[in-house]
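1. how does the following fold in three dimensions:
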Amino acid sequence: MRVEKSIYLDYQSTTPVDDRVMQAMLPYFTDSFGNPHSASHALGWKSSDAVETARAVVASTVGALPEEVVFTSGATESNNQAMFGVMFGNTTPRNRVLVSAIEHKCVKESALFFGNKLGFVMEEIPVLSTGKIDLQAYQSMLSDDVLLVSIMAVNNEIGVIQDISCLSDLAHRAGALFHCDAAQALEAMDVDVADWGVDLLSLSAHKLYGPKGIGALYIDSSIQNNFPALIQGGGQQWGLRAGTLPTPLCVGFGVAASLIQSEGEAHRSALRVLSDRFLERLSNEGVGFRVNGDRQCRHPGSLSIELIGVDAESLLMSLQPKICASTGSACNSGMIQSSYVLRAIGVSEESAASCVRFSLGRFTDESQVDEAAKLIADGVRSCLI
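-> Below you'll find the model as predicted:
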């Protein structure tokens, strides 16, 4: 995708809204603006029908029932609600929560925050150098005092895909609940909550060409009775999440999900070809690089690359405004620190400073890949001089 003078290679950060999604949303900003919870007039009924249609589509995309899908403001809220709901609603002696060492920060921090407040211990499950869960360590950590396990399906930085069905089965054998952050998953693979055996699953529309500000939390019907709401108020969504639902955003999420259902596999195949082409072009340009994480079991458009001997921040700044990509660093309290995801897979501080995440998507094409590789190669050569 080209935006003015920029080639956009940061799809795992956010995706552009597909025009088909935008067109479906527009009427609900103008003529069909009724409150979906207004049950006494036609405009309210129309908005309510649109919301429930969207809910049914999102649910079918992950193999769930509509009443098991709660709309939220995004995956961050969904992850917070999952952590809070399970811990606050717990009536057992279990007091440990396990999260992987490479979870999104909102999972790690919400698990730690609610755990500290509610008397739970949060522990991190180590990963291998591939980014895959260390199964031996994971199994040794599972016991009858574990309440919840949270492991993401597709990592947002290195794109590695976990075997969620295996990991959830192990958790259930220990009597624990299993939550999966699947915000990055639908772009990368088919998702089925029944096949995966998860109890909770988080989604975000803006990772699949839908609007920002809308996500969803799947909550298995068997645990809903003991699942308290994080947001209290008017009792909307069966009392699981209060607040007036944003009809246009719900509609957009539904259309984005339907497009993933119909076009997902063809899109993923195209992304694999483009990713291979990108790496081949970099290699042909003489760029020295290493790909972080598992090379095979990964998001087809995600490439976390160490550009050997190059300062990643300086490189990306030198490429502005021509290339939009992300470094392997995170900003914390004004201090630049190496990515905890890269540290978890054994990447050194020095190597982490040379890492860039390039993520390709629906609107990436061969000409963009070829031009980006040439620009990056030229930038690398300048940085090495």
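
2. make it CA atoms for all contacts and neighbour counts henceforth
-> Fine.

3. just give me the neighbour total for Cys166.
-> 12 (other Cα atoms under 10 Å).

4. mind checking the SS state of it?
-> Classification of Cys166 by DSSP: H, G, I helix; E, B strand; the rest coil places it in helix.

5. list the contacts for Gly239?
-> Listed by Cα atoms under 8 Å, 6 or more residues apart in numbering, the contact set of Gly239 reads Ala229.

6. recalculate using a threshold of 10 Å.
-> Contact analysis of Gly239 by Cα atoms under 10 Å, 6 or more residues apart in numbering lists 70, 224, 227-229, 231-233.

7. make TSV from those and add neighbour count, distance to Ala56 and secondary structure to it.
-> Shown next, in TSV, are the contacts of Gly239 (neighbours: other Cα atoms under 10 Å; distance: Cα to Cα, whole Å; DSSP: H, G, I helix; E, B strand; the rest coil):
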residue	neighbour count	distance to Ala56	secondary structure
Val70	21	11	strand
Gln224	17	18	helix
Phe227	20	21	coil
Pro228	20	23	coil
Ala229	21	21	coil
Ile231	15	22	coil
Gln232	13	24	coil
Gly233	12	24	coil
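
8. to compare against the first, here's the next sequence to fold:
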Amino acid sequence: MSQQEIIYLDNNATTRVDDRVLEEMLPYFTDLYANSTSSHIAGLTINEAVEKVAWQTANLINAEPDEITFTSGATEAINLAVKGLAYQERKHIVTVVTEHKAVLENCHFMKSIGFDVTYLPTASDGLLDLELLEKTITDKTLVFIMMFSNNETGVIQNINAISALLKSKNVLFLCDATQAVGKISVDVKKYGIDLLTLSAHKFHGPKGVGALYLSAKAKTKLIPQIIGGGQQRKLRSGTLNVPGIVGLGKACEIAVNQLEENQNRVKLLRDKLEIGLLQFEGSFVNGDIQNRIYNTSNICFPSVNSEQLIMALGNISVSNGASCSAVTSEPSHVLKAMGLSDEQALSSIRFSLSKYTTSDEIDYVVDRVLELCVKLRS
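-> Predicted structure coming up:
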């Protein structure tokens, strides 16, 4: 392994497009370029391809094809899901302080137009206190918003228990499953999820395409945010990004067939990485080590500045926060909410692996990180 070869361990930010996905997309840039809403034969052919992707996407999360609305990604899906609920009688939203900025900023907006928003804390392991959630819900609560798997720590919440509580209170459940879909089994029916967001580029699909799942109950409450031609059952107007949508569908198809294989192999590599890196004196894993997704490890290296470490690593791609601010002088709001000091948060690195990560790469990363941590600490 040379210092010229890129080793990419920032897969929670984005992933390499699978070759099979790219191959599936290419004809839709050239020969199959008609508008999917056109009524001629060429357009109808493209519409059939889009309908196939709705089925592929629904199949990945155990939904129905007509419950899928394609978007430009998870951020747009979150905007549609949150702002689309603006005209409901209930005016109380509950979320968690460790959510992605796409959720938090939308909640700030909803507060500016008259909603009450409650931001719940987590314990030091990143898990939510269900008793606190139950006490927070009132007869004015419209929706609870929470990640399936945290983008920085990988912590997975008790989705079953949370959804059961929300159902008993007649509160909608909006789940940001961007870091979970395509990596682990996500079943909207089993988990009682009303609205779910996903993004193709998090599981080896293209950037610029994602989807919003809407249960029958949620669909009746949502108003569109992009209006115009009335595409997608009037929920999201605009000419569809057909190549991207086709890529999403192929990524979903591949993920369904590889979930268990990827989980078993990548988890072994993640564990190997942690065993090696935790040799550094005083280092520790941020977040619950049992309830987390298999590809993510967030490690604090005390007295080592994460920005300096990231720059020194050169050909090794890692991050010290969310993908939208991978190198920042501000401590992670997620780690701070979990009780870390500024110094600890600014000494933490997120390593996120993928199905393309190799054992040789892990060996190289462990040696290089340990070497640099010793230098930077001294």
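
9. so after superposing, what's the score?
-> Remark: TM-score between the superposed chains equals 0.96 [TM-score structural alignment, normalised by the length of the second structure]; 377 aligned residues with a Cα RMSD of 1.9 Å.

10. map Ala377 of the first structure onto the second structure.
-> Here Ala377 of the first structure is matched to Leu370 in the second structure, going by TM-score structural alignment.

11. report all helices and strands that the longest helix seen in the first structure contacts.
-> Identified as the longest helix of the first structure according to DSSP state H is helix 247-284. Helix 247-284 of the first structure sits against helix 19-25, helix 42-61, strand 69-72, strand 215-219, strand 289-291, strand 302-307, strand 355-359, helix 366-384, with contacts defined as 3 or more Cα pairs under 10 Å, 6 or more residues apart in numbering; DSSP states H and E.

12. which of these sits closest to Asp195 of the first structure?
-> Closest to Asp195 of the first structure of these, according to Cα to Cα: helix 42-61, at 12.9 Å.

13. tell me the average deviation of the closest one from the second structure after fitting.
-> Compared with the second structure after the fit, helix 42-61 of the first structure shows a mean deviation of 0.8 Å (mean Cα distance after the TM-score superposition for the first structure).

14. give the other helices and strands that that helix contacts.
-> Partner elements for helix 42-61 of the first structure (3+ Cα pairs under 10 Å, 6+ apart): strand 69-72, strand 215-219, helix 247-284.

15. can you do 6 Å?
-> In terms of contacts (3 or more Cα pairs under 6 Å, 6 or more residues apart in numbering; DSSP states H and E), helix 42-61 of the first structure is packed against helix 247-284.

16. for the equivalent of Ala101 of the first structure over in the second structure, grab the count of nearby residues.
-> Applying TM-score structural alignment, one finds that Ala101 of the first structure aligns to Val97 in the second structure. The local packing of Val97 of the second structure (other Cα under 10 Å) involves 20 other residues.

17. repeat for the one 3 residues further on
-> Residues within reach of His100 of the second structure, counting by other Cα under 10 Å, total 21.

18. so what's it up against?
-> His100 of the second structure makes no contacts at all, as judged by Cα atoms under 6 Å, 6 or more residues apart in numbering.

19. let's see 10 Å
-> 75, 146-147, 150-152, 176, 322-324, 333-334.

20. Ile159 of the second structure: neighbouring residues, count only.
-> 19.

21. mind listing what's buried in stretch 78-96 of the second structure?
-> Within stretch 78-96 of the second structure, the residues that count as buried by 16 or more other Cα atoms under 10 Å are 78-86, 90-96.

22. and for stretch 357-368 of the second structure?
-> Result for stretch 357-368 of the second structure [16+ other Cα under 10 Å]: buried residues 357, 361-362, 364-366, 368.

23. residues near the nearest residue to Cys324 of the second structure once chain neighbours are set aside, how many?
-> Distances taken as Cα to Cα, 6 or more residues apart in numbering put Ala13 closest to Cys324 of the second structure, at 7.8 Å, once the chain neighbours are dropped. Ala13 of the second structure has 20 neighbours, counted by other Cα under 10 Å.
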